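Undergrad: the sequence and its predicted three-dimensional model are supplied below.
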Amino acid sequence: MNGIVAAFAATGLYYVGFAIFKLAADRMEPVRANRLPHMVWVILTNWIFLAGLALVLGGLGLQILALTKLSLGIAVPIFMSGVLPLLVIAMIFFGDRLTPREWLSLALIGTAVGLLTLSVGRPPPIEAVDVPTWKMAVVVVPAIVVPLLINMFGDHRPDGRHARPVTGIAYGLSSGFPVGTAELAIKGWSDSSSQGLGVLSTPYPYVTVAAAALGFGIMVAGFQRCRVSIVAAVMTVAAKSYLLVMGAFMYAEPWPSDTSHFAMRMGALALAALAVAQFPRHRPLGEGPVPAPEAVPPVQDVFGSRIPRPRAPLAPLAEPPLAAPHPPPQTPTPTPYRGDPLGRGPYGHYDSGNPTENDQR
C-alpha cells in the first residue's frame, strides 16, 4: 500500500474510533484518574469503547505501515488533517457549538496544518535508527508521568453549584502528550530492524501500549465533561507537535535546510501553540451550566441510554414570601400626657395658670 494512502486511512480510523469513544463516555459512569483501578475497569468493560478501540488498533497498524515509507515531515500534516472531519462529526452528531474565539483557534490550527504541508520540501529517505536508552527516557518519562500525576492529584473541572464548566484544554493536553509518545514509539517500531515477533524484544510495543492506554483513558474522562471538538483538537495539536519535535530528536530526522521551508515549519508550530494558548479555559458565563444529556430511549439508541452526568443545576427560583396582612388600626388609649404638645408630663405643667398639686408642694 502507498504510504500516503496508509496515512490517510490510519487517520480516518483513528478519528472515527475517537468519535465512538465519545459515545462510550456518555454511556459509562464517571471516571477519574485518582481512582485508577476503577477507571480501568469501567473503560475496559464497556463494549462500545472496545469497538472504538478495535478501529484505533486498525489505524495503529496502518500508521506503522505509513511510517515505514514516509518521513515525519510528510506524515504529521496528514495525521493532523483528521481533526477536520472529527469537527464535523462533533457538530452534527454531538451538537457541539463553538464561540467566535474557539473558531479562531481552529482556523489557526488549519493554517498551521497548511504551513506544515508546505514545509515538507524534499524529505530525506527513511533510515532505521537505533535510539539510545537515555534518549527514550528523556522523551517518554515526562510525557507519561506528568499527565498521570496531574490527573491523579487534581481534577480539571472543579465541582460545585457555581463552578464554571471548563472547555477541555487541560484534558486535551494531558491526553495529547501520551498519545504523541505512543506515536513516537510507533515510529521506532516501524524503523526497527527487528522483524515479526522479534520486535517484542524492543521497548517500542510496550511504550506504545502504556502511553496509548493513558492517553485514551484521559480522553474518555475529558469527553465525559467537555465538548469533543475542543478536547480532540487540542489533543491532536499536542500529540502531533510532540511527534514532530521529539521525533527529530530521537530519530535524527533532519528538518528543512533551506530558510523558507524551515521558517514555514517554525511558523506552523508557533501558530499551533498560539491556537491552544488563546482557547478560552471556561465556557462563557452567559451559557450557564452545561445541561445533562437527556437519556435516549433504548428503541432509538442502539448503543443504550446515556447516563446523565452530574452537572451544576440552576437552583429553583424561590417563591417570594407572602406579605403579612396589616393589622387593623387601633384607637390609642387616652393617657395623662395626651394634649401635652411639649411632652413635659404632668410635672411643672400649668393649666390656666393654676399650679398642680405637685407644684404646690
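TA: That came through fine. Only a predicted model underlies this, so the values are computations on that prediction, with no experimental measurement involved. Numbering: from 1, shown residues only.
Undergrad: use CA for all of it now, contacts and neighbours both
TA: Will do.
Undergrad: go ahead and confirm A211 touches P178.
TA: Yes - checked against CA atoms under 8 Å, the pair A211 and P178 is within contact range at 4.9 Å.
Undergrad: between the two, which is the more surrounded one?
TA: P178 (34 against 25; other CA atoms under 10 Å).
Undergrad: do I have it right that the more buried one meets M219?
TA: No - the criterion here is CA under 8 Å, and P178 misses it with M219 at 10.5 Å.
Undergrad: return every residue with contacts to both of A211 and P178.
TA: Common contacts of A211 and P178 (CA atoms under 8 Å, 6 or more residues apart in numbering): I144.
Undergrad: wait, V42 sits on R27?
TA: No - here V42 does not reach R27: they are 10.6 Å apart, not a contact under CA under 8 Å.
Undergrad: so these two - more neighbours on which side?
TA: Between V42 and R27, R27 has the larger neighbour count (other CA under 10 Å), namely 21 against 16.
Undergrad: presented hereafter is structure B, for comparison with structure A:
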Amino acid sequence: MTGLVVALLAAVVYTVGLTVEQRALHGSESISVNRPLHLARVLLGNPRWVLGCVFAALGSVGLIVSLGLAPVSVVQPAFAAGVACGLLVMTLVLGERITRGEYVALGLMPVALGLLGLSTADGGETGTTADTPLLVGVSVATVVACVAVVAFVGGRGRYVSAAAMGAAAGLAQGSAGLQGKGLGGLLSDHGLWNAVLPALLSPFPYLYALGWAVGIVLFQTSLQRSRASITAPVSNVVGNVFMVVAGTLLFGESLPDDPVLLALRVGGFALTLVVVVLVRGNAASAEADTSRKRAASLPRG
C-alpha cells in the first residue's frame, strides 16, 4: 500500500508540473519536432515552462521510488489514473469545460484506484531485477520505432494529430519508465547512497534520459495542439499498457494467485484504460478549440 500512496503523491506533483507547462506553451510560439533547435530555444527560454518541467521531474522521481516498493501492475496504473484525474480537476478549477465522458472518467478513477489498492492485500511480489540485455533491447527498439514512425508520417506531408503524437510520446516515456523500474529496484535493494554507484554503472539512467528526452519532445508538441486533459490521458494510458505488460514480464513479477485479487487487479487496470475511450472522441474539437485560443492570444505581426 505504501507504493500506491507514494505513486499518488507523485502524480499530484506531476500534474501541477503539466498544468504549468500547458499554460506556458499555450502563450508561446508554435513548436515542431521538425525544428529541434527552435523547439529547444522556445522551451528552455520560457521560465514558466522550465518551472513546470521541474515539478514534472520531481513527480517522475517519486514514481521511480514507488516502483521499487510495489508491483508495476499496481504503481503504474495508479500513477496514470492520478495524473488523468488531477488534470481534469485542474481543468475545472481553471474554468474550462469538460465533456460528459470526461466527467464519467473522473468518477471512474477513484474506483480504479480502490480496486488496485484492494488487489495488494496479499502483499504481492515486487520485482527489482531484470534481464539487462533484453531490457535494453526492448527499450531502444521502442524509442527508435516511435521516432521513425512520426518522422516518416510527418515527412510525407501528413498531419500527425495531437492524440497520435501523444501515443508515441507515451511509448517513449513507457520505455523510460522501465528504466525507472530498474532504478527503483536498485534503491530498494541497496538503499539510497549505496545505490548511487550501481546506478551509474548500469544502463538505466542513460536509457531513462533517452526515453524521457524523446517522449518530452513528442509530448510537448502534442500538448501545444490540445489541452492536457486530452493529450495526457492518451499518452499516459498507452505508456501505462506498455510499461505494465513489459515491466511485469521483464522483471518477473507475478499477478495475484487468488482469483478475487486477480480480478480486482485486472479490473482496476482496465478502468484506467477506459479514459482513452472516453476522451478520444472529443480530441479533434478540443484541438481545434485550443488552436483558436492560441491564435487569438498570440501577438499579431
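TA: Perfect, thanks for sending it. Quick caveat, the model's predicted, so the values are computed rather than measured.
Undergrad: what about the helices in structure 2?
TA: Listed in chain order, the helices of structure 2 (DSSP state H) span 2-25, 36-44, 47-67, 72-93, 100-118, 132-155, 162-190, 196-201, 204-225, 228-250, 259-280, 283-297.
Undergrad: could you dump these into TSV with distance to T126 of structure 2 added?
TA: Converted to TSV, the helices of structure 2 look like this (distance: least, CA to CA, whole Å):
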stretch	distance to T126 of structure 2
helix 2-25	10
helix 36-44	37
helix 47-67	8
helix 72-93	8
helix 100-118	15
helix 132-155	17
helix 162-190	9
helix 196-201	19
helix 204-225	18
helix 228-250	9
helix 259-280	14
helix 283-297	36
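Undergrad: just name the most buried of the ones you listed.
TA: Mean neighbours per residue, mean count of other CA atoms under 10 Å, is largest over the helices of structure 2 for helix 162-190, with a mean of 27.
Undergrad: and V209 of structure 1, what pairs with it in structure 2?
TA: Residue pairing (TM-score structural alignment): V209 of structure 1 is matched to A209 of structure 2.
Undergrad: mind listing what the residue lying closest to that match once chain neighbours are set aside touches?
TA: Spatial nearest neighbour of A209 of structure 2, excluding adjacent residues (CA to CA, 6 or more residues apart in numbering): A176 at 7.2 Å. Shown in contact with A176 of structure 2 (CA under 8 Å, 6+ apart): S139, L207, Y208, A209, L210, G211, W212.
Undergrad: what of V214 of structure 2?
TA: Applying CA under 8 Å, 6+ apart, the residues near V214 of structure 2 are V143, V147, A169, A172, Q173.
Undergrad: mind running it again at 6 Å?
TA: For V214 of structure 2, no contacting residues are found, by CA atoms under 6 Å, 6 or more residues apart in numbering.
Undergrad: next: the one 5 residues further on.
TA: Taking CA under 6 Å, 6+ apart, we find F219 of structure 2 in contact with G166, A169.
Undergrad: could you check how far it is from T19 of structure 2?
TA: For F219 of structure 2, the distance to T19 of structure 2 (CA to CA, to the nearest Å) stands at 13 Å.
Undergrad: next: L94 of structure 2.
TA: For L94 of structure 2 relative to T19 of structure 2 (CA to CA), the value is 10 Å.
Undergrad: over to V54 of structure 2?
TA: According to CA to CA, V54 of structure 2 stands 12 Å off from T19 of structure 2.
Undergrad: next: G155 of structure 2.
TA: When G155 of structure 2 is compared with T19 of structure 2 (using CA to CA), they lie 30 Å apart.
Undergrad: next one: V74 of structure 2
TA: Distance of V74 of structure 2 to T19 of structure 2, given as CA to CA: 25 Å.
Undergrad: what does L183 of structure 2 give?
TA: From L183 of structure 2 to T19 of structure 2 the distance is 27 Å (CA to CA).
Undergrad: can you check S291 of structure 2 too?
TA: Counting by CA to CA, the gap from S291 of structure 2 to T19 of structure 2 is 17 Å.
Undergrad: nearest spatial neighbour of L271 of structure 2, skipping sequence neighbours?
TA: Among residues not flanking L271 of structure 2 along the chain, A112 sits closest, at 5.6 Å (CA to CA, 6+ apart).
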